[in-house]
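*Asks:* Pasting the sequence and the predicted coordinates here, then a few questions.
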Amino acid sequence: MIRIYYRVSTEKQDFDMQYKAIRDLCTSKGIDYMSCQVYQDFGISGTTADRPDYKRLLSEVQPFDTLIVYEVSRLWRDLEEQSRAMKALLKNNVNIISVADGEIKSLTDTLFADIKGSVNQFEARRLKERINAGIRAKKEKVAKGEDSWNGRGPDKEKRKTDGYKVRWARYREAKNNV
């Protein structure tokens, strides 16, 4: 079975770029996209393994399956989780194909994936530091009366339920009715 995994970190992002690249990859390899099992986590960081579809993917993957992602960072931004999961996947002869990073199926491939995983983990930590610094600066301005604070905004829940998530739900429903 061919399994495809999508992930975006925030509700403001979408899967469009990943979707197009993976569709193009499937076409070039003669893979019927509509017969693939699709997993997607929306608005969840790759620094945690506690993602519903990621956990479902790992529980459902079978020996000799193929796993397609846009890039390895969509699966992992935590080097320990990457190492653990990749070891289990490769032990079961799961072929991992990344549009951006190529295939991961040998010890040499895992070396390059580990190097990139280290960079991905570093970037995730650096991003978190920048976000926290921005929040601290904003709070200081608010305390001085130089700005106002609305937290994350009143539309956060709306963004999570409207728009993009609804489009993907319709897509999955249409795919299942084919």
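*Replies:* Yep, that arrived.
*Asks:* from here on, contacts and neighbour counts on C-alpha atoms
*Replies:* OK.
*Asks:* could you point out the longest helix in this protein?
*Replies:* With DSSP state H setting the assignment, residue counts place helix 107-143 as the longest helix in the chain.
*Asks:* How about the secondary structure of Y6?
*Replies:* Reducing the assignment at Y6 to three states with DSSP: H, G, I helix; E, B strand; the rest coil gives strand.
*Asks:* mind listing what's buried in whichever strand or helix holds K87?
*Replies:* Mapping K87 onto the secondary structure by DSSP states H and E places it in helix 79-91. For helix 79-91, a neighbour-count test (16 or more other Cα atoms under 10 Å) marks 79, 81-83, 85-86, 89-90 as buried.
*Asks:* Need the residues you listed in CSV (columns: distance to D50).
*Replies:* CSV is the format used below for the buried residues of helix 79-91 (distance: Cα to Cα, whole Å):
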residue, distance to D50
L79, 15
E81, 11
Q82, 13
S83, 16
A85, 13
M86, 16
L89, 18
L90, 21
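*Asks:* quick one: contacts of the next helix-or-strand element following the longest helix of the chain?
*Replies:* If you walk from helix 107-143 toward the C-terminus, the next helix or strand you reach (DSSP H and E) is helix 156-161. Judged by Cα atoms under 8 Å, 6 or more residues apart in numbering, the contacts made with helix 156-161 from elsewhere in the structure are 11-12.
*Asks:* gap between helix 156-161 and the chain center?
*Replies:* In this view, helix 156-161 has its centroid 19 Å away from the chain centroid, taken as Cα atoms, centre = their mean, to the nearest Å.
*Asks:* follow-up on the earlier one: the longest helix of the chain packs against which elements?
*Replies:* Using 3 or more Cα pairs under 8 Å, 6 or more residues apart in numbering; DSSP states H and E as the contact criterion, the neighbours of helix 107-143 among helices and strands are helix 72-75, helix 79-91, strand 102-104.
*Asks:* try this one side by side with the last:
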Amino acid sequence: MTTRSIATGHLVGYARVSTGAQDASLQIDELERAGCVRVYTDHGVSGAKTSRPELDRCLDRLEQGDTLVVWKLDRLGRSLSHLIITVEDLAARGVGFRSLTEGIDTSTAAGRLTLGIFSTLSSFERDLIRERTTAGLAAARSRGRVGGRPPVIDQRKGRSIRTLYTGGGYTVSEIALEVGVSRASVYNYLKAQGLSGAATLA
């Protein structure tokens, strides 16, 4: 990550509440007490939403030397990975970041270390998700499934296919017609079960 030196600039706050009934006053008061010259506030906007109008406006107007300040980390990021990406983008622009509740300040060595740890955890989280997804797809394929779709061949149909195939005298086409699935599904199932040595789509 390339980081420009951060000169002294303005403290700019960002606050967010998830519903229109919630009050952002606490966040705004804390941000102003911390010295923010302006606070951008999104009302009734969930953290999971990709577009948050006031946050987008705030990020667009930050200049080199400024520092973005939030009351808590979860006010800014939709997820840990989104938070890290946002803060790294700010750093590349020469903009600092501070979270009041967690005491994180990227203008300090301790703050940068904390963000570095978060970045490592975010990468670890992505690797775990990727690993679980790969394992899940492999398990699904072994059960005659592809991707996340419902199984074409359930246990009952699987037993019928195995019985007809191992009993001999049936082609894949005949088995498919008997069980009520496509020929390709039968072939893929037999292949996944290690029974497709002599199977054809005939």
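*Replies:* Good, I have the coordinates. The structure presented is a predicted model; accordingly, all values stated were derived computationally and were not measured.
*Asks:* before we move on, the earlier item: distance from the helix or strand just after the helix holding K87 of structure 1 to structure 2 after superposition?
*Replies:* Elements were assigned by DSSP H and E; along the chain past helix 79-91 of structure 1, the next helix or strand is strand 95-98. In the superposition with structure 2, the aligned residues lie an average of 1.5 Å away from strand 95-98 of structure 1, counting by mean Cα distance after the TM-score superposition for structure 1.
*Asks:* matching residues in structure 2 for strand 95-98 of structure 1?
*Replies:* Equivalent residues of strand 95-98 of structure 1 are located at 96-99 in structure 2, counting by TM-score structural alignment.
*Asks:* cool, and stretch 124-133 of structure 1?
*Replies:* Counting by TM-score structural alignment, stretch 124-133 of structure 1 has no counterpart in structure 2.
*Asks:* Might you calculate how far that stretch sits from the centre of the chain?
*Replies:* 18 Å.
*Asks:* Kindly report the same for stretch 172-180 of structure 2.
*Replies:* The chain centre lies 41 Å from the centre of stretch 172-180 of structure 2; the measure is Cα atoms, centre = their mean.
*Asks:* Now for the counterpart of V17 of structure 2 in structure 1: which residues touch it?
*Replies:* When the structures are aligned by TM-score structural alignment, the residue of structure 1 matched to V17 of structure 2 is V8. If you count contacts by Cα under 8 Å, 6+ apart, V8 of structure 1 has them with 14-15, 41-45, 74.
*Asks:* What of T41 of structure 2?
*Replies:* Residues touching T41 of structure 2, when contacts are defined by Cα under 8 Å, 6+ apart, comprise 14-16, 24, 54-55.
*Asks:* do the same with V37 of structure 2
*Replies:* 10-13.
*Asks:* now with 7 Å?
*Replies:* For V37 of structure 2, the contact set (Cα atoms under 7 Å, 6 or more residues apart in numbering) comprises 10-12.
*Asks:* how close does it sit to D66 of structure 2?
*Replies:* 11 Å (Cα to Cα, to the nearest Å).
*Asks:* what is in contact with those two at once?
*Replies:* Between them, V37 of structure 2 and D66 share the neighbouring residues 10-11, with contact defined by Cα under 7 Å, 6+ apart.
*Asks:* ok, back up a step: could you pick out the buried ones from the contacts of V8 of structure 1?
*Replies:* The neighbour count (16+ other Cα under 10 Å) marks 14-15, 41-45, 74 as buried among these.
*Asks:* Can you lay out the residues you listed as CSV showing secondary structure and distance to T110 of structure 1?
*Replies:* Output for the buried ones among the contacts of V8 of structure 1, formatted as CSV (DSSP: H, G, I helix; E, B strand; the rest coil; distance: Cα to Cα, whole Å):
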residue, secondary structure, distance to T110 of structure 1
D14, coil, 28
F15, coil, 26
D41, strand, 24
F42, strand, 26
G43, coil, 27
I44, coil, 24
S45, coil, 22
R74, helix, 16
